[in-house]
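here's a sequence, model it:
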Amino acid sequence: MSSINYSEKIPNNVNLAEDRTLQRALEQWQPNFLHWWADMGPEGSQNFDVYLRTAISVDPQGWAQFGYVKMPDYRWGIFLNPKEEGRKIHFGEHLGENAWQEVPGEHRANLRRIIVTQGDTEPASVEQQRHLGLTAPSLYDLRNLFQVNVEEGRHLWAMVYLLHRYFGRDGREEAEALLERRSGDEDNPRILGAFNEKTPDWLSFYMFTYFTDRDGKFQLAALAESGFDPLARTTKFMLTEEAHHMFVGESGVARVIQRTCEVMNQLKTDDPAQVRAAGVIDLPTIQRYLNFHYSVTIDLFGADQSSNAATFYTSGLKGRYEEGKRTDDHRLKGETYRILDVQGGQLVEKEVPMLNALNEVLRDDFIKDSMAGVARWNKVIEKAGLPFRLTVPHKAFHRRIGTLAGVHVTPEGRVVSQAEWEAHRDEWLPSAEDRAFVGSLMGRVVEPGKFANWIAPPVMGINRQPIDFEYVRFN
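Have a look, this model is predicted:
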């Protein structure tokens, strides 16, 4: 089960050839996917040879190989972790029952909704990043962008397989719709707000892959607990690939910070205007980008109180992050959780039933994980001997979903009037001037081993290759 058959039109480890109807349906969807890739995938990259990682197995010891591939020829396929014999549902009302191998009729609509929402994020991020290759700061970074893109494409295939295999005509229609929506389109946008935002520059890309792909990690980990076994097995393998996306984000931001600190020490100044004049991104601007991407991402977890989240958990469809490591009864009836509310112009905590607060539980797990990476960025600044420190804004800052939507809260957590918010907005979030400045630095660098002035080289290359390796060949 762990090896992947690459001799077939659609590489897979699910014995696709044994289900001719399903195979034909997916082979009919495949040209539409390739058409979408040609229209909405990385701009102007169709003929490049890219040094990419391709999954060859789901064995964690040797699951991928590296080699040059033209992206339209990348072998997107369907890979599930091996089946765990005797697996049980380990949370909710079905606790202790056998995991489902087929969709239970009463949970069909909710499962389809979960899969479609997850599936919709995958092509959306490719669309958001479509133009970034034209301004890549190095071949190393260009290759990392393309690796992220092809893997998001494969994650789309993962969800489309589930829709086709388990949801009949409804699933096929949903799979078509995944290729019809467009990020940021006024008439037919992507389902979740963060996936309709623009990713216009590489600092945005690094923040997106650090924060928003981390949301993906937590959502996929919660789905990997699912009582619907094919979904759990699918998302467990997706998590293997997702780790690289977060590495691209964390290391990318760290390299931007490192270069900025080098210039600040050379010039012996912390004046943002002088730092910008030297062609690097000042630390306060990096903080504002962080504030924006972090706040937009924590909205992705949904409303702080959600009957849907309670239903998904109670039904055994979506667990908590690392459900198996938790020591409660895994049913949560009678359990409570503290969430934020606004009373009398102040933020206050209130206790609510934990089942209704499961979005908030997952959001808090994400926040803790995010803060660890920001602490590592601060180590770069500290090592450079500079006093500035990046901070994660308050959970209530710049929120558009749930109880906190429309409440004006500073990064420190103080509730303010709309007038005060508007007066200080550009101190807290990237201004048009910030975005224009960062955009002005974006120029393509494609000589092996060379890097744009605003970013430091990485510590090491990909797959033990040297940093000046020809990661992308232009034909």
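
CA atoms for contacts and neighbours, from now on please.
Noted.

burial count for residue 69?
19 (other Cα atoms under 10 Å).

how about the contacts made by it?
Listed by Cα atoms under 8 Å, 6 or more residues apart in numbering, the contact set of residue 69 reads 48, 49, 50, 51, 52.

report the contact partners of the fourth one.
Neighbouring residues of residue 51 by Cα under 8 Å, 6+ apart: 66, 67, 68, 69, 143, 471, 472.

does the first one touch residue 56 like I think?
What that stands for is residue 66. No. If you go by Cα atoms under 8 Å, residue 66 and residue 56 don't touch, sitting 10.0 Å apart.

mind checking the end-to-end distance for stretch 43-57?
This stretch, stretch 43-57, spans 30 Å end to end (Cα to Cα, to the nearest Å).

run the chain-centre distance for that stretch.
20 Å (Cα atoms, centre = their mean, to the nearest Å).

now the other sequence, so there's something to compare against:
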Amino acid sequence: MSGINYTDKIPNNVNLSNDRALQRALEHWQPNYLNWWQEMGPEGAQSFDVYLRTAVSVQPDGWAHFDHVKMPDYRWGIFLAPQDGERKIHFGENKGRDAWQEAPGEHRANLRRIIVTQGDTEPASVEQQRHLGLTAPSQYDLRNLFQVNVEEGRHLWAMVYLLHRYFGRDGREEADALLQRNSGDQDSPRILGAFNEKTPDWLAFFMFTYFTDRDGKFQLCALAESGFDPLARTTKFMLTEEAHHMFVGESGVSRILQRTADVMNELGTENPESVRAAGVIDLQTIQRYLNFHYSVTIDLFGADQSSNAAIFYSAGLKGRYEEGKRTDDHVLKHDTYKVLEVADGRLREVEVPMLNALNEVLRDDFIKDSMAGVGRWNKVLEKKGIAFRLQLPHKAFNRRIGSLAGIRVAPDGTVVTEEQWRAHEHDWLPSAEDREFVASLMGRVVEPGKFANWIAPPVIGINRQPVNFEYIRFN
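From the prediction side, this is the model:
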């Protein structure tokens, strides 16, 4: 079944009404979710009518419907890609066996851990972005923020369904806990570090949706390979929605760069202070924000050598990015991979068993993908005749996880002393002054077709609507 049943209290395409116990359990969880949304969702926006897209099918063509909807009334639900009855596990020690339709007992704990960790990131994003609507640079951007928010909420539903359906009482308890942790909470923080960072301004939001949602893409792609078929089918559809989040980030930064470049050309200056005085974000500050969000995000892939990664792969629970396109034996017992370490004050590569380096494999795939987008940002500057170029810092820069944690490395990959790091830290990472300056530019713009001074309008609107369309009805 590919169409989605909207007659049920919880929209779904998994025939939820045929499993009364599961339906009751999820309907019991639903009010807790709505209470969380009212408390931790977008601030001051619950009564707005927002031009949102809602999934009506899991098929690629015509899968979404657009209309003005109040966010608390958004039809969150449970949508799995169509089942392939012939699907086999195609990597690890179980390669060639039928994909699991139920959680296998010997892998139950690891599967639950994978699902909980992924599920925990979804509400965390909503919590991190809670206050951003108060400073949106346009209706267009405000609508995109809210679209990201409701889809992150739906991704939480996707993981909660798996926990309830396949993990019994333990799963129900884990699903409850997903609403009890809060981003940045000292006593009960979110599981992964990047999801406890603040997202205080729109430059941070765009960097987050470009880099951190891209981590989500790669994690979901790895889980879409899973031998646990319900997880694979769930994440394949989540990727359809995730693509929009990355678009918001990439296009948002592009529009900031365009506006900054235009002002630089109008003034005939590259001086950051003069650029700031004109009310736009200087390129150096944008680079520092990039350095921060990129380095925090690549830590999300975990330690460069991980026995858990080896266990997950060998069991068939989590594959590599585009596993089916790789030409090795998909078992990897005799393969190696290069990771970084510091020796004699320098970074060097060492070969380790690939099974233990699968986090690094996924991180490197992410880095290649991220570089492509940065190249497109630089095309904006090139077309405007600006010589400055954005760059990804070295992957050892500002790391807090794995063998590189705590080692001081400059953006160019040079190992530096603590004293050198402190002398240049504000050249490489956003300072309090940088964040205060960016915050000073943040002011809400709500008139259709109008945009804040520091960002350019998009070329086209959403769903073929004009840029000056009334995306938000402020009730």
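
more neighbours: residue 66 and residue 56 of the first structure, which one.
residue 56 (19 against 13).

and the more buried one, what pairs with it in the second structure?
The alignment partner of residue 56 of the first structure in the second structure, by TM-score structural alignment, is residue 56.

contacting residues around its match?
By Cα under 8 Å, 6+ apart, residue 56 of the second structure lies in contact with 3, 4, 63, 64, 65.

same thing but 10 Å
2-6, 11-13, 62-65, 79 (Cα atoms under 10 Å, 6 or more residues apart in numbering).

dump those residues into TSV; add secondary structure and distance to residue 329 of the second structure as well.
As requested, the contacts of residue 56 of the second structure are exported to TSV (DSSP: H, G, I helix; E, B strand; the rest coil; distance: Cα to Cα, whole Å):
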residue	secondary structure	distance to residue 329 of the second structure
2	coil	33
3	strand	37
4	coil	38
5	strand	41
6	coil	43
11	coil	40
12	strand	37
13	coil	35
62	coil	37
63	coil	36
64	strand	38
65	strand	42
79	coil	32
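
got a winner among those for most neighbours?
residue 79 (30 neighbours).

gap between that residue and residue 53 of the second structure?
15 Å.

with residue 78 of the second structure instead?
From residue 78 of the second structure over to residue 53 of the second structure the distance is 16 Å, taken as Cα to Cα.

how about residue 457 of the second structure?
Taking Cα to Cα, one finds residue 457 of the second structure at 21 Å from residue 53 of the second structure.

ok so, going back, just the buried ones from the contacts of residue 69 of the first structure?
Neighbour counting over the contacts of residue 69 of the first structure (16 or more other Cα atoms under 10 Å) leaves 48, 49, 50, 51, 52 as the buried ones.

now, those that are in strands?
49, 50, 51, 52 (DSSP state E).

nearest to residue 299 of the first structure among these?
Set against residue 299 of the first structure, the nearest of those by Cα to Cα is residue 52 (32.2 Å).

looks like that closest one contacts residue 142 (just checking).
No. Between residue 52 of the first structure and residue 142 there is no contact under Cα atoms under 10 Å: 11.1 Å.

what is in contact with these two at once?
In contact with both residue 52 of the first structure and residue 142: 471, 472, using Cα under 10 Å, 6+ apart.
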